[in-house]
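Visitor: sequence? don't have it. structure:
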């Protein structure tokens, strides 16, 4: 009996040690980024970070090979042969089974209906149970809650403000895609008003100028009243959206990410003023993990795999 207990204890310790270091991956339409994450001290092992371009219009075997190559590189830099792998990837996707459902998205068309979890596991010579997929928007929030701006919250909502609008809810240690981009709003949908497209189109329409980036418009704020007004209106619109669609969810806080969030000094005060005027308040934190939030989130999501229980 004593020997059996000793062997069981050794097995448990071995599992815990093996699960301390995992691979976090962020797959986009044209790239994959990977790194080893220490789940105990919540750090990214910088020497293992790797980013590679991916031709998302390539054949199945070429795409899988490209992903596997990047993952192997991070493992090798960490002197590891194998580890559990968490992968953030955009939808539509069957995250539980690892089957791509992307069609008409101008990326990864060859993978439609394919069980990429099984193919990737075979390529890496590991069990498919060691791989977990998570929605990219959810992974952003999962990462910030795990090791970034959201560590003081237990229930939160995340918004990524960029070319489009990403969103996620976090509750009970788990983030899910909220799909708020298509929420009915002002006769259209939320993404029509809370995106870089709105800022660029509105500024160009009102000023008569042609500027192709939100960053360039932001740089005009100190001398251009049209740019100032556009960011003020954007901030107020965000406040209205928070009041109407986020506060009813009773979150403890909001995490703002994406490239537009980097310009929060130009609009966030107007967001908070609108909420104040409506006798409402919500702590708002700016994401601080940058593009690596999804890597952290994908790694942390591995805790929900059977091998971690």
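Guide: In hand now; what should we look at? Everything numeric in this text was worked out from a predicted model, so none of it was measured.

Visitor: From here on, just use CA atoms for contacts and neighbour counts.
Guide: OK.

Visitor: secondary structure class for residue 221?
Guide: coil (DSSP: H, G, I helix; E, B strand; the rest coil).

Visitor: check contacts around it.
Guide: Residue 221 makes contact with 227, 228, according to CA atoms under 8 Å, 6 or more residues apart in numbering.

Visitor: And it, how far from residue 232?
Guide: 10 Å (CA to CA, to the nearest Å).

Visitor: And residue 125, by the same measure?
Guide: For residue 125 relative to residue 232 (CA to CA), the value is 53 Å.

Visitor: Show me the helices in the stretch 201-309 of the chain, by range?
Guide: For the stretch 201-309 of the chain, helices defined by DSSP state H, counting those that start in this stretch occupy the ranges 214-218, 225-241, 268-277, 293-300.

Visitor: Now do the last one: everything it contacts.
Guide: Contact with helix 293-300 is made by 22-26, 33-35, 37, 39, 44, 85-88, 132-134, 136-144, 146-148, as judged by CA under 8 Å, 6+ apart.

Visitor: Of these, grab the buried ones for PyMOL.
Guide: Written as a PyMOL command, the selection of buried residues from those, which uses 16 or more other CA atoms under 10 Å, is:
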select buried, resi 22+23+24+25+26+33+34+35+37+39+44+85+86+87+88+132+133+134+136+137+138+139+140+141+142+143+144+146+147+148
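
Visitor: Check it against this one:
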């Protein structure tokens, strides 16, 4: 059997888990999540990352691990393993650090078998290869949370350039109704909408979600969110000839309140809410260790940032 480790690097945590490729199974008992201080020193951040991966290795007790695939936010030189995040008040201490070499040394693991990919792309690969989207050729996956992530895929392969997609498959920086998409289709976007509609402050999307069960204003905020998101996505999905749209991220858990309005704007496109959730990124990361898949993906990784 072939085993590899999938890792999801978040802004405030790291999650690591062992994936068994033949049965396409993420082994629940090996999943480790640890907090990460993204403002810490290079040494402290890498130590926290290393600790999570080492715990997964120790729990799994697998004799041979094929490699480690990490889903990391950008900007990042994914092919060479160099962090390019700078000036956004997170992971600043890792700017221009060769993370592959650092982890290879700390884990005593061959650097060639430590691989990296964009976090939204990794989520998308997990969904396109192993989720409900696996039944479709042309897939768009978006993550709705602190930010607005996106990825366009054909036959499970992320596409980062071409006439039918935005550059890098990125949507967060596109404008809709005079506002950047990342400011609208995110946690802060929903909280701002609630404030504008009610004149009241909500602390989190969860607060609005819990209110929506009996509060018509909270319900309307989600309905507006779904409708506006659909209007924004429609030209991009139409140009790409998307067959399925996959939703991930914490906001997708409120789909019951915005799904109908989103679907109304996207007739003919199947909408699927991720059942793999945060585990999709772990599976996508582990998939980087499949030789045939990685050989096809490597050209894209050189272009991905």
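Guide: Noted; the coordinates are in hand. Keep in mind the model is a prediction, meaning the values are calculated, not measured.

Visitor: quick one: TM-score?
Guide: Remark: TM-score between the superposed chains equals 0.88 [TM-score structural alignment, normalised by the length of the second structure]; 286 aligned residues with a CA RMSD of 2.0 Å.

Visitor: circling back to that earlier point, take the contacts of helix 293-300 of the first structure and keep only those in strands.
Guide: Mapping the contacts of helix 293-300 of the first structure onto strands (DSSP state E) picks out 22-26, 33-35, 37, 44, 85-88, 132-134.

Visitor: still on that earlier bit, just the helices of the stretch 201-309 of the first structure: most buried one?
Guide: Greatest average neighbour count among the helices of the stretch 201-309 of the first structure goes to helix 293-300 (a mean of 32), per mean count of other CA atoms under 10 Å.

Visitor: okay, that helix sits on what stretch of the second structure?
Guide: Mapping helix 293-300 of the first structure onto the second structure (TM-score structural alignment) gives residues 280-287.

Visitor: gap between the matching stretch and the chain center?
Guide: 10 Å (CA atoms, centre = their mean, to the nearest Å).

Visitor: what does stretch 29-37 of the second structure give?
Guide: Remark: stretch 29-37 of the second structure is offset 17 Å from the chain centroid, using CA atoms, centre = their mean.

Visitor: same deal with stretch 28-48 of the second structure?
Guide: On the basis of CA atoms, centre = their mean, stretch 28-48 of the second structure sits 18 Å off its chain's mean C-alpha point.

Visitor: buried residues in that stretch?
Guide: For stretch 28-48 of the second structure, by 16+ other CA under 10 Å, it's 30, 31, 32, 33, 36, 38, 39, 42, 45, 46, 47, 48.

Visitor: same check, this time on stretch 246-260 of the second structure
Guide: 246-255, 257-259.

Visitor: out of those residues, which are inside strands?
Guide: Among these, the residues falling in strands (DSSP E) are 246, 247, 248.

Visitor: Apart from its neighbours in sequence, what residue is nearest the last one?
Guide: What that stands for is residue 248 of the second structure. residue 143 (4.5 Å; CA to CA, 6 or more residues apart in numbering).

Visitor: where's the aligned partner of the one you found in the first structure, which helix or strand?
Guide: Under the alignment (TM-score structural alignment), residue 143 of the second structure pairs with residue 160 in the first structure. Counting by DSSP states H and E, the element that carries residue 160 of the first structure is strand 156-161.

Visitor: Mean distance of that strand to its aligned residues in the second structure, please.
Guide: Compared with the second structure after the fit, strand 156-161 of the first structure shows a mean deviation of 0.7 Å (mean CA distance after the TM-score superposition for the first structure).

Visitor: picking that back up, okay, the buried residues of stretch 246-260 of the second structure in CSV with distance to residue 86 of the second structure next?
Guide: Below are those laid out as CSV (distance: CA to CA, whole Å):
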residue, distance to residue 86 of the second structure
246, 30
247, 28
248, 26
249, 24
250, 26
251, 27
252, 29
253, 31
254, 32
255, 34
257, 37
258, 35
259, 36
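
Visitor: If we only consider the residues you listed, which is nearest to residue 179 of the second structure?
Guide: Distance to residue 179 of the second structure, by CA to CA, is smallest for residue 251 among those, at 19.3 Å.

Visitor: who touches the residue in the first structure that the closest one lines up against in this structure?
Guide: Alignment note (TM-score structural alignment): residue 251 of the second structure maps to residue 260 of the first structure. By CA under 8 Å, 6+ apart, the contact list for residue 260 of the first structure reads 161, 162, 196, 214.

Visitor: Contact partners for the last one?
Guide: So that's residue 214 of the first structure. Contacts of residue 214 of the first structure by CA under 8 Å, 6+ apart are 196, 199, 200, 260.

Visitor: Distance of the counterpart of it in the second structure relative to residue 170 of the second structure?
Guide: Counting by TM-score structural alignment, residue 214 of the first structure lines up with residue 205 in the second structure. The spacing between residue 205 of the second structure and residue 170 of the second structure, counted by CA to CA, is 24 Å.

Visitor: Also residue 129 of the second structure?
Guide: 20 Å.

Visitor: Repeat that for residue 8 of the second structure.
Guide: Relative to residue 170 of the second structure, and taking CA to CA, residue 8 of the second structure is found at 19 Å.
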